[in-house]
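J.: have a look at this prediction, sequence included:
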Amino acid sequence: MKFLKEFKEFAIKGNMMDMAIGIIIGAAFNKVIDVLVKKVFLPPLSLMTDGLNFQDQKYVVRESIINTQGEVIVKEVAVEYGVLVETFLDFLIVGLTVFIVVKAMNKLRSKAQDPKNEVVATPKDIELLSKLTDLMEEQNVLLKGK
């Protein structure tokens, strides 16, 4: 029963919910990026390269051997670098998008943590620390003046 109680506390605290939400959003984000690469970026790139389809690009190391009935006796051995190019584009787009989102979040966070910025509401703890710092500086000036 202790295990169930600990699990319930873990789930209620929000850790599990935050993780689940992050995983769900990440999966949806992955689908969006996949469509973006395959349906938006690759077709114009294919057009610029005379209809080159990256998924079909490969370097054949050994051709397949087919008998007279058309059956494959020995399978083809190939390095499919086109899939690597496509996956690399996925990675670059995801990386760039995450970078932009994190950069925007950091900018908003720094504005929120600046007590002198009145446009964005400053969290109470930072506001109180800022007032405490100002009071200590005033006290130091008064003590030095004596």
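T.: Okay, I see it.
J.: going forward, measure contacts and count neighbours with C-alpha atoms only.
T.: Will do.
J.: mind listing what residue 124 touches?
T.: For residue 124, no contacting residues are found, by Cα atoms under 8 Å, 6 or more residues apart in numbering.
J.: if you could redo that for residue 136, that was the one I meant.
T.: Here residue 136 is in contact with no residues (criterion: Cα under 8 Å, 6+ apart).
J.: which parts of the helix or strand hosting it are buried?
T.: Element membership for residue 136 (DSSP states H and E) is helix 124-145. By neighbour count, with 16 or more other Cα atoms under 10 Å as the criterion, the buried positions of helix 124-145 are 127, 130.
J.: what does stretch 85-94 give?
T.: Along stretch 85-94, the positions that meet the burial threshold by neighbour count (16+ other Cα under 10 Å) are 86, 89-90, 93-94.
J.: mark which of those are part of strands, please.
T.: Cross-referencing the buried residues of stretch 85-94 against strands under DSSP state E gives no overlap.
J.: inside helices: which ones of these?
T.: When helices are assigned by DSSP state H, the members of those inside them are 86, 89-90, 93-94.
J.: in addition, the following structure is provided for comparison:
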Amino acid sequence: MLKEFRDFIMTGNVVDLAVAVILAGAVGLVVTGFTNDMIMPLVGHFTGGIDFADMKYVLDPAVVGADGTVTKPENAIMWGKWINTLINLLIVGFVLFVIVKAYGKVRKKEEAAPAPDPGPSEVDLLKEIRDELRKK
């Protein structure tokens, strides 16, 4: 049973899947950083300094005690963070689209290469031998 599991894990598909998951996590982090640090400041600039991450709809405001400590935290719908997440999704989707499209072009080029001539078949060789024997 351990041998079967080892053989299963060492197949190309499982290793490829593991690499894809690790790369997807790294791409996700890069895209999140790109969105938060590059795209959203530009969006904020063109929308008059609005930071979407701070946009929210407050359901229940925070209750602050006399000493300044929060006795009951704020309850809010953070719709601005959700917009940031949607922008992340669009960017990740576009990046993956470009990667898959490039991979498809590379794969087509590999498939388009003509296969080498396999040479004469067994039937052709047998016919040649028969013809040679008839000549003698």
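T.: Sure, I can see it. Because the structure is a prediction, the values reported are computed rather than measured.
J.: would you pull the TM-score for this pair?
T.: Comparing the two superposed chains by TM-score structural alignment, normalised by the length of structure 2, the resulting TM-score equals 0.74, with 118 aligned residues with a Cα RMSD of 2.2 Å.
J.: quick check, central residue of structure 1?
T.: Within structure 1, one residue has its C-alpha closest to the average C-alpha position: by Cα atoms, centre = their mean, that is residue 98, at 4.1 Å.
J.: which residue in structure 2 aligns with that one?
T.: The pairwise alignment with structure 2 assigns residue 98 of structure 1 to residue 96, based on TM-score structural alignment.
J.: quick check: the gap between its match and residue 37 of structure 2.
T.: Computed as Cα to Cα, to the nearest Å, the residue 96 of structure 2 to residue 37 of structure 2 distance reads 20 Å.
J.: can you give me the strands for structure 1?
T.: All strands of structure 1, identified by DSSP E, fall at 59-62, 65-66, 72-74, 77-79.
J.: so which bit of structure 2 is the second one matched to?
T.: Counterpart in structure 2 of strand 65-66 of structure 1, with TM-score structural alignment as the criterion, is residues 63-64.
J.: now the buried residues of stretch 85-94 of structure 1 as CSV including distance to residue 33 of structure 1?
T.: Written out in CSV, the entries for those read as follows (distance: Cα to Cα, whole Å):
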residue, distance to residue 33 of structure 1
86, 11
89, 10
90, 6
93, 7
94, 7
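J.: of all these, which two lie farthest apart?
T.: 86 and 94 (12.4 Å; Cα to Cα).
J.: which of the buried residues of stretch 85-94 of structure 1 sits closest to residue 125 of structure 1?
T.: For the buried residues of stretch 85-94 of structure 1, with residue 125 of structure 1 as the reference and Cα to Cα as the criterion, the closest is residue 94, at 34.5 Å.
J.: surely that closest one touches residue 33?
T.: Yes - contact between residue 94 of structure 1 and residue 33 holds when scored by Cα atoms under 8 Å: they sit 6.9 Å apart.
J.: hmm, back to that, out of the strands of structure 1, the one nearest residue 3 of structure 1 is which?
T.: Within the strands of structure 1, the stretch nearest residue 3 of structure 1 is strand 77-79; the backing value is 49.3 Å (Cα to Cα).
J.: show me what that closest one is packed against.
T.: Identification of packing neighbours for strand 77-79 of structure 1 by 3 or more Cα pairs under 8 Å, 6 or more residues apart in numbering; DSSP states H and E yields strand 59-62.
J.: the strand it packs on vs structure 2, average distance?
T.: Its matched residues in structure 2 lie on average 1.1 Å from strand 59-62 of structure 1 after superposition (mean Cα distance after the TM-score superposition for structure 1).
J.: and the contacts of that strand?
T.: Applying Cα under 8 Å, 6+ apart, the external contacts of strand 59-62 of structure 1 come out as 76-81.
J.: also stretch 74-90 of structure 1?
T.: When contacts are defined by Cα under 8 Å, 6+ apart, stretch 74-90 of structure 1 is touched by residues 33-34, 37-38, 53-66.
J.: cool, and stretch 44-55 of structure 1?
T.: 42, 80, 82-83, 85-86.
J.: redo those as JSON lines? Include distance to residue 138 of structure 1.
T.: Compiled in JSON lines, the contacts of stretch 44-55 of structure 1 are given as follows (distance: Cα to Cα, whole Å):
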{"residue": "42", "distance to residue 138 of structure 1": "62"}
{"residue": "80", "distance to residue 138 of structure 1": "69"}
{"residue": "82", "distance to residue 138 of structure 1": "66"}
{"residue": "83", "distance to residue 138 of structure 1": "65"}
{"residue": "85", "distance to residue 138 of structure 1": "61"}
{"residue": "86", "distance to residue 138 of structure 1": "61"}
